[in-house]
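Enquirer: Provided below for reference: sequence and predicted model.
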Amino acid sequence: MAIRRRERTHTVYLHDLSVELTADWLRERRHRWPRSSNPHLLITTHTYRHPASPAISYCAMRAAFDQAGLLPRQVWADRILDETRHSVDPVHLVRLFGIHPAIAVKYVHAAHPDKALPRIR
């Protein structure tokens, strides 16, 4: 799956279940909102609207996560950690998620403690 972030495009590899769920979601979205011109897979406070329209309420976004018993930050961190389990390359994480290199290294150490280098003092 290709994801645009600013002027760059990132390739995200999904397993079969994610591909199936994504396709189901896109069909459902087309069915519910056939005239929507929003090109984004997930609708967030930044992607749901035209720049001239008002921002979505934080409470409205949060309600969906509350119903699932999750925090948005947890979903984000779990996604990064899952990707890290498949790759020990912090540069890959920086490019894919746009995170700081030091944070990427922390994720690699968390997912692969056997490959962590000793701390330099």
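Expert: Great, that's in hand. Residues are numbered from 1 along each chain as shown.
Enquirer: switch to C-alpha atoms for all contacts and neighbour counts from now on
Expert: Noted.
Enquirer: Which residue, neighbours along the chain excluded, lies closest to V88?
Expert: Nearest non-adjacent residue to V88, counting by Cα to Cα, 6 or more residues apart in numbering: V108, 5.7 Å away.
Enquirer: list the contacts for the one you found?
Expert: Taking Cα atoms under 8 Å, 6 or more residues apart in numbering, we find V108 in contact with T84, R85, V88, D89, P90, A116.
Enquirer: taking those residues one by one, which sit in strands?
Expert: Judged by DSSP state E, strands contain none of the contacts of V108.
Enquirer: Please produce a markdown table containing those residues, extended by neighbour count.
Expert: Shown next, in a markdown table, are the contacts of V108 (neighbours: other Cα atoms under 10 Å):
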| residue | neighbour count |
| --- | --- |
| T84 | 22 |
| R85 | 13 |
| V88 | 19 |
| D89 | 12 |
| P90 | 21 |
| A116 | 14 |
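Enquirer: Helix, strand, or coil at the spatially closest residue to S36 that is not a sequence neighbour?
Expert: The shortest distance from S36 to any residue other than its chain neighbours is 7.7 Å, reached at R30 (Cα to Cα, 6+ apart). Using DSSP: H, G, I helix; E, B strand; the rest coil, the structure places R30 in helix.
Enquirer: count of neighbours near R30?
Expert: Counted by other Cα atoms under 10 Å, the residues lying close to R30 total 13.
Enquirer: Got another one to weigh against that:
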Amino acid sequence: MTDDEITAVQQTAVTPAQRLVVALAAVHAARAKTTREIRLDHIDLAAHRITIAGHRHALGDFVREALLDWLAHRRATWPRTTNPHLLVSAHTALDQNPVSHFYLKKHLLLRGVHLEHIRGDRILTEALATGGDPLHLATMFDLHPTTATAYADTALNILQRAIDNPDR
């Protein structure tokens, strides 16, 4: 992502829920559907761990702060909700369902924040940092081998261009 794109996301994602969803995509490459399905019992604040799509991840400071902000907002807004999902809305606070696809679309996509773009950028950044290791990408982000190989190939092409054209 360009600096302008990152700035635009920072200026758009201003609510605790928006910041959390963006943080999960930017750090853990979490898909929108996966984020909607995260439950409170998938979070272990004491151990600094989060489980996303069945995979445990370290909970770094950036995501942890966004998570704590959201949890404080959630408690203040819906103190009596029994919804087990991390994200809740005015509609889902009264039941046990995750927020809808439209919830994230309304709060992010329609405002110009494309989670898949953020997610893809995160995976490509990891591919560049690891020298295009498809096994690492597949393991870290639960990618299909074909997808992991495509990201690795893209990273290797970028790295090769940087070697061939060091002045660019």
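Expert: Yep, it's here. What you are looking at is a predicted structure, and each value in this text was computed from that prediction instead of being measured.
Enquirer: rewinding a little: what's the match for the residue nearest to V88 of the first structure in the second structure?
Expert: Taking TM-score structural alignment for the superposition, V108 of the first structure sits opposite A152 in the second structure.
Enquirer: Quick check: the aligned residue for H86 of the first structure in the second structure?
Expert: Match for H86 of the first structure (TM-score structural alignment): A129.
Enquirer: my bad, should have said Q74 of the first structure
Expert: So Q74 of the first structure corresponds to H117, using TM-score structural alignment.
Enquirer: what's the burial count for its match?
Expert: Using other Cα under 10 Å, H117 of the second structure has 14 other residues around it.
Enquirer: distance of T11 of the first structure from R5 of the first structure?
Expert: As for T11 of the first structure, its distance to R5 of the first structure is 11 Å (criterion: Cα to Cα, to the nearest Å).
Enquirer: before we move on, what about V12 of the first structure?
Expert: Using Cα to Cα, one gets 12 Å for the distance from V12 of the first structure to R5 of the first structure.
Enquirer: Map the residue nearest to S36 of the first structure across to the second structure for me.
Expert: Alignment note (TM-score structural alignment): R30 of the first structure maps to L71 of the second structure.
Enquirer: same deal with P54 of the first structure?
Expert: When the second structure is aligned by TM-score structural alignment, P54 of the first structure is paired with N97.
Enquirer: thinking again about what came up before, please identify which helix or strand holds the match of V108 of the first structure.
Expert: Secondary structure from DSSP states H and E places A152 of the second structure in helix 145-164.
Enquirer: What are the buried residues along that helix?
Expert: Buried positions in helix 145-164 of the second structure, judged by neighbour count with 16 or more other Cα atoms under 10 Å: A148, T149, Y151, A152, D153, T154, A155, L156, L159.
Enquirer: try stretch 85-99 of the first structure
Expert: Counting neighbours by 16+ other Cα under 10 Å, stretch 85-99 of the first structure gives V88, P90, V91, L93, V94, L96, F97 as buried.
Enquirer: Let's have those in a markdown table, adding distance to H50 of the first structure.
Expert: Output for the buried residues of stretch 85-99 of the first structure, formatted as a markdown table (distance: Cα to Cα, whole Å):
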| residue | distance to H50 of the first structure |
| --- | --- |
| V88 | 38 |
| P90 | 34 |
| V91 | 33 |
| L93 | 30 |
| V94 | 28 |
| L96 | 25 |
| F97 | 24 |
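Enquirer: So the match of H86 of the first structure versus P16 of the second structure, what's the distance?
Expert: 29 Å.
Enquirer: Likewise for A162 of the second structure?
Expert: 38 Å.
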